[in-house]
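**Q** Using only what follows, build the 3D model:
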Amino acid sequence: MKLFKPDGLPFPWIKNNPGLVLLTGVVDLLGGIGILLPAVLRIRPVLTVFAAYGIIALMAIAIIFHVSRGEAKNIGFNIFVLSLAAFVAWGRQKGPENNIPH
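**A** Down below sits the predicted model:
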């Protein structure tokens, strides 16, 4: 939605920050690709863990952004995505194929 229909999103900051909307849309898309492709294609699955860490950072920044603008009621989805990314990072770094030192 951020890339193709940003005007349809219900957030007031979108009209004031079109560059930020585009940037976060690209980062969201890259994070989704980074979560899926390495695991599905079984090519460097450790990249899935790094993508999950990136999504965790993005969601933490989004939560701070919304709270600083007085939009704390809008952070539920960010918390949900952050939790999912943390679960993926935790689960994927446990696998022996990742060879991540603990």
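**Q** drop to CA atoms for contacts and neighbour counts, all remaining ones
**A** Fine.
**Q** Surely Pro38 touches Val49?
**A** No. Look at Pro38 against Val49 with Cα atoms under 8 Å: they stay out of range, at 9.5 Å.
**Q** neighbour-wise, which of those two wins?
**A** Val49 (25 against 17; other Cα atoms under 10 Å).
**Q** Return the residues in contact with the residue most central in space within the chain.
**A** For the chain, the residue nearest the mean C-alpha position is Ile55 (3.1 Å; Cα atoms, centre = their mean). Counting by Cα atoms under 8 Å, 6 or more residues apart in numbering, Ile55 makes contact with 28, 31, 82, 85.
**Q** Second input sequence below; structure requested for side-by-side comparison:
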Amino acid sequence: MNIVLWILASLLAAVFLAAGAAKLAQPKEKLTASPNMAWATGFSPGLIKLIGAVEVLAAIGLILPAALDIVPVLVPLAAVGLVLVMIGAAATHARRRETQAIVTNIVLLAVAAVVAWGRFGPYSFS
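**A** Okay, the predicted model is just below:
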């Protein structure tokens, strides 16, 4: 199960690193031109950058603390943070009636919840 948790955390980290980096690197106008990012029209550029920064930090927090064996409790905390981000994302997409995006949010939420459960519980790094 430890290997499965590493794989899940790595996949989550890759997804959120890419998504967060895109939000940080591109202006709001370019992001909102994409059909997958239409939700960004209702948010300020600063808030979009904040969401991107949270996603990048969570991606780093899923891997580096455990890999370097420095405060590995940050791994499940990062996963819990992503659960909260996905709850907010699902609520935003529900308000906009974007059902396909909600499914993606729920899948990512579930994966993050499994990582949090495993790393807080029976497969912690302690």
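**Q** Report the TM-score for the pair.
**A** The TM-score (TM-score structural alignment, normalised by the length of the first structure) is 0.81; 98 aligned residues with a Cα RMSD of 1.8 Å.
**Q** Return the subset of the contacts of Ile55 of the first structure lying in helices.
**A** 28, 31, 82, 85 (DSSP state H).
**Q** which among those end up buried?
**A** Buried by 16 or more other Cα atoms under 10 Å: 28, 31, 82, 85, out of those.
**Q** so where do the helices sit in the first structure?
**A** For the first structure, the helices defined by DSSP H cover 13-16, 18-41, 46-68, 76-93.
**Q** Take those and write them to JSON lines, including distance to Pro6 of the first structure.
**A** Output for those, formatted as JSON lines (distance: least, Cα to Cα, whole Å):
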{"stretch": "helix 13-16", "distance to Pro6 of the first structure": "7"}
{"stretch": "helix 18-41", "distance to Pro6 of the first structure": "7"}
{"stretch": "helix 46-68", "distance to Pro6 of the first structure": "16"}
{"stretch": "helix 76-93", "distance to Pro6 of the first structure": "17"}
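**Q** Which one of those helices lies nearest to Leu3 of the first structure?
**A** Among the helices of the first structure, helix 18-41 comes nearest to Leu3 of the first structure, with 5.4 Å by Cα to Cα.
**Q** Tell me which of the helices of the first structure sits most buried.
**A** helix 46-68 (a mean of 19; mean count of other Cα atoms under 10 Å).
**Q** and that one, which stretch of the second structure?
**A** Alignment of helix 46-68 of the first structure against the second structure: residues 73-95, by TM-score structural alignment.
**Q** Same question for stretch 22-32 of the first structure.
**A** With TM-score structural alignment as the criterion, stretch 22-32 of the first structure aligns to 49-59.
**Q** so how far does the matching stretch sit from its counterpart in the first structure?
**A** In the superposition against the first structure, stretch 49-59 of the second structure averages 0.7 Å from its aligned positions (mean Cα distance after the TM-score superposition for the first structure).
**Q** contacts for that stretch?
**A** 12-14, 16-24, 78-79, 81-82.
**Q** hmm, 7 Å instead?
**A** 12-14, 16-17, 20-21, 23-24, 78, 81-82 (Cα atoms under 7 Å, 6 or more residues apart in numbering).
**Q** from the residues you listed, which is closest to Asp69 of the second structure?
**A** Ala78 (15.1 Å).
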